[in-house]
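K.L.:
prediction below, plus the sequence it came from.
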Amino acid sequence: MPLDYTHFLINFKRYEGTAGDAGLDLAQTIEAVGSRTDATFAVAPQTPDVRLLAEETSLPIVAQAIDAVEPGRGNGEISIQAVAAAGADGVLINHPESPDTLTDVEAFVAECASFGLESIVCVDSVEAGRAALAFDPDCLLFETPADIATGRAMTRSHPGRVEAFVAMVDLENPRTRVLLGGGITDAADVADALDSGADAAGAASAFMNADDRDAWLSAVADALTSG
C-alpha cells in the first residue's frame, strides 16, 4: 500500500530479534497497535524479510536500501526490481549508515517513480535537502548522524534547524513531505516533530529498546492521531 501521511516509520536495521519469524512478530505487534488506535505505522525490515512482512501484514513496507545495479550479471547487490517484486511500498535512499552518491540518489528517485515506490531520501542539512529536492523525491527524511540513537531529538536540540528545513521544503517543493528522525525517543518527540511542520516521524533504537513496546507504540499512536 502507499505510504499515508501522517505516519511513523520504524526501522528494524540489523537489531537482534528483528529477522525472520521474530521480525514478523514485531511487525504484527506494530500492526495490532495501529489497528487498535487508527494510527499509521510503516516498517523497514531487514531486506530478506520484505516479502514476508508484505505478505503477512497490512503495514506499509520500506526497503532499507537498494544498490545502483542493472539487471544482469552481478552478485549480492539489492536491485530495485527485487524489492518492488517482494512487495515493498517505498525505499530509503542515502541513509547515513548506507550512503549513496548524489548521482545515485537522482537515479533511485526516478526508479522509485517508475516502479510506483515511495522515494524517501535521507539528508542531514538544509543544503543537502535543497540538492535532493531537485530530483522531486516523495519524502525527505531529515536527521543528523550525530543524533541517531542518542535520545536527543532535533526538535529539542536544534529547533531552529528543523524550522528552517521545513520552511525550505515548503518553499521549494511543497509536494515533497518531511519525515523527522534522528534521536526521536518518545511520544513527546513525535508531537514536537508534527508541531514543527514535519509530516511524519521515525525511529529505530527507541522502539527496540523500549521496556514495553506495546505501551511505547500506543503513546506514539496517540501523538500521531492527536497531531
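P.N.:
Everything's here; your move.
K.L.:
switch to C-alpha atoms for all contacts and neighbour counts from now on
P.N.:
Fine.
K.L.:
distance from the chain centre to stretch 125-136, please.
P.N.:
17 Å (Cα atoms, centre = their mean, to the nearest Å).
K.L.:
who touches the longest helix along the chain?
P.N.:
Criterion DSSP state H: the longest helix present in the chain is helix 20-37. Residues from elsewhere that reach helix 20-37, judged by Cα atoms under 8 Å, 6 or more residues apart in numbering: 17-18, 39-41, 43, 45, 49, 52-53, 56-59, 214, 217-218, 221-222.
K.L.:
ok, longest strand in the protein?
P.N.:
With secondary structure taken from DSSP state E, the chain has its longest strand at strand 118-123.
K.L.:
what packs against that one?
P.N.:
Packed against strand 118-123 by the contact rule (3 or more Cα pairs under 8 Å, 6 or more residues apart in numbering; DSSP states H and E) you find strand 90-93, helix 102-115, helix 126-133, strand 139-142.
K.L.:
and here's the other structure:
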Amino acid sequence: MIGKREMALILLNLKAYEQGIGEKAETLASIAGELAKSSGVRIVISPQATDIAAVSKIVETFAQHVDSAPLGAQTGSILPESAKAAGATGSLLNHAERQISDDDIKTGVARLKALEMESMVCASTPELAAKYAEYGPTYIAIEPPELIGSGVSVSTANPDIVTESIEKVKAVNPSVKVVCGAGISSGEDLRKAIELGSEGALAASAFVKADDPKAVLEDLVGGLK
C-alpha cells in the first residue's frame, strides 16, 4: 500500500446530496474516520459549509468552496477564515459545479495558504491544470466535466488527459500534486489512476449515494495496495 508518508489522498465530496446532509454527513464522516485510522490512508470529507463544524470533529475536512471576498460586510459569503474557524483544513476551488474566475482561484489559493490551509483546484483540461499550477495550490484535480457522476472514471476513459496533466503541472510547479476526479468509483479506478502518476482521487456520488458507503470506501482504499 502507498504509505502515509507519501500522503496519497482520497477526498470525498458530499456535494448537496440528501444522503450527505446533517446527521447523515456525520455518519459518512465516521465511516471515513474509522477507515482512515485503520488503513493509514489520508481520507478527507468535504461537506456543505453548514456541516463543517460537526464533521471536522470526526475526520479531516475540506470546505467545498470558499469565496475571495474580504472580511467585513459580505453577507452570504463563505470565507476561508470562516471555514478554518469551523475546523476545515483546506478547500476545493473551481469545481465544475461551482466554477469561479481565474482571479478568484488565484486569490483563494493565496488566502488559504496564508491561513496554513490546503487547496484543491479543479481543472477540466491539461492546459488549465498547468495554468492553475502557476498559482501554487496544494492539489489540482483533473476532472473532465462530462465524466462527473458518470460512473466511468477519467483514469479509464481518458488516461492520456491524466498523464498529460501531470506532465504539464510538474513542468510548471513540481510541488503541486495531481489527483483524479470525475467518475472515480472503485478501487480499480483508483489503482489505474495511481499507476498513471496520480497522487490520489476526488470521489463523490459513488460513495455518498451508495447503499453501502463503507464497502465502497474500503474498495477505494484497496486500490492503493
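P.N.:
Yep, it's here. Worth saying up front: this structure is predicted, and the values here are computed from it rather than measured.
K.L.:
list the TM-score for the superposed pair.
P.N.:
The TM-score (TM-score structural alignment, normalised by the length of the second structure) is 0.94; 221 aligned residues with a Cα RMSD of 1.4 Å.
K.L.:
can I get the helices and strands packed on strand 118-123 of the first structure in CSV with distance to residue 63 of the first structure and mean neighbour count?
P.N.:
Formatted as CSV, these follow (distance: least, Cα to Cα, whole Å; neighbours: other Cα atoms under 10 Å):
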stretch, distance to residue 63 of the first structure, mean neighbour count
strand 90-93, 5, 26
helix 102-115, 11, 16
helix 126-133, 19, 17
strand 139-142, 14, 25
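K.L.:
so which of these gets nearest residue 167 of the first structure?
P.N.:
Smallest distance to residue 167 of the first structure across those (Cα to Cα): 9.7 Å, for helix 126-133.
K.L.:
just want the angle from the closest one to helix 102-115.
P.N.:
Orientation of helix 126-133 of the first structure against helix 102-115 (axes from the mean of the first three to the mean of the last three Cα atoms, to 10 degrees) gives an angle of 40 degrees.
K.L.:
now helix 126-133 of the first structure on the second structure. Mean distance?
P.N.:
Helix 126-133 of the first structure: mean distance to aligned residues in the second structure after superposition is 1.1 Å, counting by mean Cα distance after the TM-score superposition for the first structure.
K.L.:
which bit of the second structure covers that helix?
P.N.:
With TM-score structural alignment applied, helix 126-133 of the first structure matches the range 126-133 in the second structure.
K.L.:
would residue 155 of the second structure count as being in a helix?
P.N.:
Yes: checked against DSSP: H, G, I helix; E, B strand; the rest coil, residue 155 of the second structure lies within a helix.
K.L.:
and residue 42 of the second structure? What does it align with in the first structure?
P.N.:
Under TM-score structural alignment, residue 42 of the second structure pairs with residue 40 in the first structure.
K.L.:
surely its match meets residue 10?
P.N.:
No: taking contacts as Cα atoms under 8 Å, residue 40 of the first structure lies outside contact range of residue 10: 11.0 Å.
K.L.:
mind checking how far residue 167 of the first structure is from residue 183 of the first structure?
P.N.:
Distance, residue 167 of the first structure to residue 183 of the first structure, using Cα to Cα, to the nearest Å: 21 Å.
K.L.:
neighbour count winner among those two?
P.N.:
residue 183 (27 against 15; other Cα atoms under 10 Å).
K.L.:
which other residues reach stretch 157-176 of the first structure?
P.N.:
For stretch 157-176 of the first structure, contacts defined as Cα under 8 Å, 6+ apart pick out 125-126, 129-130, 133, 136-140, 154-155, 177-178, 196-198.
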